[in-house]
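> One predicted model, sequence on top.
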Amino acid sequence: MLPEFKFIYLTSSIEEILGYDLEIHYTNANLPFEIIHPDDLHIQKSKIDKNSDFSKAFCARFKHKDGHYVWIEDFLVPTYNENGDLVSVSGFSRDITERKKLEKMLEEQNKLLEMDVTAEIKANKIMENTLKKQEELLVNISHELKTPLNVISATAQLLEMYYMDDSIINKKDIFIKYFKSIKLNTYRLSKLINNIVDSSKIEAGFFQLNLLNVNIVNVVEEIVMSVTSFVKIKGLNIIFDTDTEEKIIACDPEKIERIMLNLISNATKFSNDNGEIFVNVKDMNEWIEISVEDNGIGIEEKKMDIIFDRFEQADKSLSRNAEGTGIGLSLVKSIALLHGGSINVESEYGKGSKFTVTLPAGAVAKENMIYDRNIKNKDERIRIEFSDVYF
């Protein structure tokens, strides 16, 4: 092969590899670039570059007579003139197509192995984070369970002592106070158990909605009116507003009540004295927006992404200002999603937060008549949801 890409002599082995009668077609002719893979033209050209490293093999793809490409490995020896110019190269070639296929297969297997290793590392990381969360959950729930249980146990022992020395008759006021304490802490236990059970039902897919076509404005307003006295005990003012008097949508009123009580109780817990809570219903035609806004302590920006995660809290310390397991907002999000809606939060640390639930405004053709809102006492449901507010 000359520097001008002309063949001087070709062995029969090349013809066997490519299927061409190259000695007839290409001897003393320009090298047919059309038979070289476009990506390998630079390799072919390097064969007549005097600066090339001829101690290494040249590997390039050539088109076979049948149309497919064949990998050929050339081992070449250069010949130079007295001026140091490259005048010719000679050597031998061999078909390494099968080797290249094996190399490619090995490369793909290595990539798959790397992917498997990466996936395993990620899985281990997820498992590690899950175990860490489970550990935090156990510590948190243990604290949440022990606190009301300790109060109930201590109160029961004290009342028993009064009973044994017949002094309980003279301590009626103290008896009433401790009785309220026991009841409040049983509510706290009920809330914790209800949240854990419902959270597990949602995760298992057994949490169902009982849909009715109701005026969502009335549902939300009734809830606000029902909690007004509880909010005022904390020195707060709650304000309800709406831009429409009637909006019929398909929803589960009890579950909507659960959402509202959770959001309002959170706003109550994390508001300062003399603060205000604003509950607003906004008609968005195809959607309805229900927002609960407070001017309390707010949420740090770095913790905004985790507050809707199960068992996550903006403040994980056991000495935080208000109690809770971190399940409530996760339930609120899940209930909103089950309705085909969503929830988002806006907050500025130190200035307050605004939670907005968006629900579709469609109705159902057939209501679930099994639903009965009078099954549970509404006042008791409110007391359970507000049990960790310390009213």
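Thanks, I have it. It should be emphasised that the depicted structure is a prediction, and the values quoted were computed from it without experimental measurement.
> rest of the way, CA atoms for contacts and neighbours
Noted.
> which of the residues in stretch 235-242 are buried?
By neighbour count on 16 or more other Cα atoms under 10 Å, the buried set for stretch 235-242 is 236-238, 242.
> I meant stretch 105-124, not that one.
By neighbour count on 16+ other Cα under 10 Å, the buried set for stretch 105-124 is empty.
> longest helix in this structure, by residue count?
helix 97-164 (DSSP state H).
> The most centrally placed residue in the chain: which element?
Centroid-nearest residue in the chain: Asp309, 8.5 Å away (criterion: Cα atoms, centre = their mean). Assigned by DSSP states H and E, Asp309 belongs to no helix or strand.
> Against Asn195, how distant is the residue lying closest to it once chain neighbours are set aside?
Ranked by Cα to Cα, 6 or more residues apart in numbering and with sequence neighbours excluded, the top spatial neighbour of Asp309 is Ser330, at 5.6 Å. Per Cα to Cα, to the nearest Å, Ser330 is found 10 Å from Asn195.
> ditto for Ile72
Counting by Cα to Cα, the gap from Ile72 to Asn195 is 69 Å.
> and here's the other structure:
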Amino acid sequence: MFTKNQQFYDLIINRSSDAIAVISEGKYIFVNNKALEIFGTNNSSELIGNEFFDFINNENKEMVTQYVDQIYSESTTFISYECKIKGLNEKEVPVEIISSYILYNGNPSYISLIKNISSQKQINELENHVKENEKVISDTIEFNRQMMEFFANISHELKTPLNVILGAIQLLELPNNKGLSKSFDLTLNKYIGTMKQNCYRLLRIINNLIDVSKFDTGYFKLNLSNYNIVSVIEDITLSVADYIETSGVKLIFDTDTEEKIIAIDADKVERIILNLLSNAVKFTDAGDSILVRIEDKNESIIISVKDTGVGIPKDKLDIIFERFGQVDKTLSRNNEGSGIGLCLVKSLVGMHDGTIKVKSKIGEGSEFIIELPIRIVEETEVVESCLDQSNVEKINIEFSDIYS
């Protein structure tokens, strides 16, 4: 009876599709035919009596040691893990090993089921490659779609002021006897102003495109100096008060501190604030207000621009800082803009090691919140103001798509 059971046992073990091995005192004492195949031999004597860890990949030895210790300490537990074994033919094979504690001839041992998972690993790698390629394709398609939208909008943005300028020139070319003779000077000034404003619009678009290229190529640099950031923001805000209030929008400046010295690139900060104020007034109706506020957080300074305008839809909040992100992408939209202004703002804030976020609700308005870390550069003098004669020109450019 025992002989029949032994024969039955040997038949099952040796015909198993999985490798089976018994390890006692750290050495192989039994391996079946499938195990010989995995280890690259057909002679069991090449395995029997050899150290178990001699066939474990060096990178996996520490991990496998922990699992073996666990097998002996938790004698009724099945342990499963993956590792690489080194075959007698020097090939490394990825395997899954399921082990359990046993007594063999009265000695603490463990039996292991060893499964070659090379094919599964290859399938997983192929699946990962497919997913990665699908993502690359998807991202490329989305980028191309955004580019097409962007260039369609840019074409519209460039054509609009050019058409206005061309129309003004054509009117000025009309003979004086067709209605321009009586108030020619007034009409001339009006159309010159229109042409100038639309030239500023073109300049703004071109400046933004140039700056985007500078960011992409790493040529955009900061010129840091120590400024009283409160004075800088207040001066910028007051410099555009007349522009904004001609639209019937009230502009308010508030601060909880009078002085905070911080290293900034004043021109870039001016660009940031002018851009945010320009956006705010575009989407704020007459009779509403815009609040510029500074808050001292000791280790950082908070600058916020809050309007009571139309607000931004919740599903658009994540895209407004993207390069081509626009809340309204139709060519018939009410407000001009190429969709790269806020992308530049975020980049400029990031260059100062700062952050920018937006809070908004439809019908209640939006609040852009900038946080800049307090840092000082080595220099002897603190600059109180960053405004100069060119400031008027900068304001005209940044606000060029508002006034007509």
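Here it is on my side, so go on. Model, not experiment: these values are computed from the prediction.
> Got a TM-score for the two of them?
The TM-score (TM-score structural alignment, normalised by the length of the first structure) is 0.76; 329 aligned residues with a Cα RMSD of 3.2 Å.
> quick one on the thing from earlier: show me what secondary structure element comes after the longest helix of the first structure.
helix 172-204.
> Please name every helix or strand in contact with that following helix.
helix 97-164, helix 328-338, helix 378-385 (3 or more Cα pairs under 8 Å, 6 or more residues apart in numbering; DSSP states H and E).
> how far apart are that helix and its match in the second structure?
With mean Cα distance after the TM-score superposition for the first structure, helix 172-204 of the first structure departs from the second structure by a mean of 0.8 Å once superposed.
> Could you give the residue range in the second structure aligned to that helix?
Aligning helix 172-204 of the first structure against the second structure (TM-score structural alignment) gives residues 185-217.
> Now do that stretch: distance to the chain's middle.
Stretch 185-217 of the second structure has its C-alpha centroid displaced from the chain centroid by 31 Å (Cα atoms, centre = their mean, to the nearest Å).
> The stretch 301-404 of the second structure: strands as residue ranges?
Remark: strands assigned in the stretch 301-404 of the second structure by DSSP state E, counting those that start in this stretch are 355-361, 365-373.
> any idea what Thr228 of the first structure aligns with in the second structure?
Using TM-score structural alignment, Thr228 of the first structure pairs with Ala241 in the second structure.
> Please identify the most buried of the strands of the stretch 301-404 of the second structure.
strand 365-373 (a mean of 20; mean count of other Cα atoms under 10 Å).
> Tell me what angle that one forms with helix 341-351.
20 degrees (axes from the mean of the first three to the mean of the last three Cα atoms, to 10 degrees).
> quick one: strand 365-373 of the second structure to strand 355-361, angle?
Using the same axes, to 10 degrees, strand 365-373 of the second structure lies at 160 degrees relative to strand 355-361.
> Strand 365-373 of the second structure vs the first structure, mean deviation?
Strand 365-373 of the second structure sits 0.5 Å off on average (mean Cα distance after the TM-score superposition for the first structure).
> What range does that strand cover in the first structure?
Under TM-score structural alignment, the alignment places strand 365-373 of the second structure onto residues 352-360 of the first structure.
> can you list contacts of the matching stretch?
249, 263, 271, 286-299, 336, 339-347 (Cα atoms under 8 Å, 6 or more residues apart in numbering).
> Could you check how far that stretch is from the centre of its chain?
19 Å.
> which residues touch the match of Thr228 of the first structure?
Counting by Cα under 8 Å, 6+ apart, Ala241 of the second structure has contacts Leu251.
> how much space is there between it and Leu113 of the second structure?
On the measure of Cα to Cα, Ala241 of the second structure and Leu113 of the second structure end up 79 Å apart.
> closest to Ala168 of the second structure out of the strands of the stretch 301-404 of the second structure?
Closest to Ala168 of the second structure of these is strand 365-373 (Cα to Cα; 35.8 Å).
> Can you list the buried residues in the longest strand anywhere in the first structure?
If you go by DSSP state E, the first structure has its longest strand at strand 69-80. Going by neighbour count (16+ other Cα under 10 Å), the buried part of strand 69-80 of the first structure is 69-76, 78.
> Grab the two from those that are most spread out in space.
Pairwise distances across these peak at 26.4 Å for Tyr69 and Pro78 (criterion: Cα to Cα).
> Residue in the first structure paired with Ile395 of the second structure?
So, by TM-score structural alignment, Ile395 of the second structure is matched to Ile382.
> and its match, what is it in contact with?
Ile382 of the first structure neighbours (Cα under 8 Å, 6+ apart): 227, 261.
> what's the distance between it and Arg188 of the first structure?
11 Å.
> Then Glu246 of the first structure?
For Glu246 of the first structure, the distance to Arg188 of the first structure (Cα to Cα) stands at 35 Å.
> Same check on Met115 of the first structure?
47 Å.
> got it, and Gly350 of the first structure?
27 Å.
> In terms of neighbours, single out the busier of the two.
For Gly350 of the first structure versus Arg188, the count of surrounding residues by other Cα atoms under 10 Å is larger for Arg188: 26 against 12.
> Skip the chain neighbours and tell me the closest residue to that one.
Closest to Arg188 of the first structure by Cα to Cα, 6+ apart is Ser387, at 5.2 Å.
> Now for that neighbour: which residues touch it?
With Cα under 8 Å, 6+ apart, Ser387 of the first structure has these contacts: 184-185, 187-188, 191.
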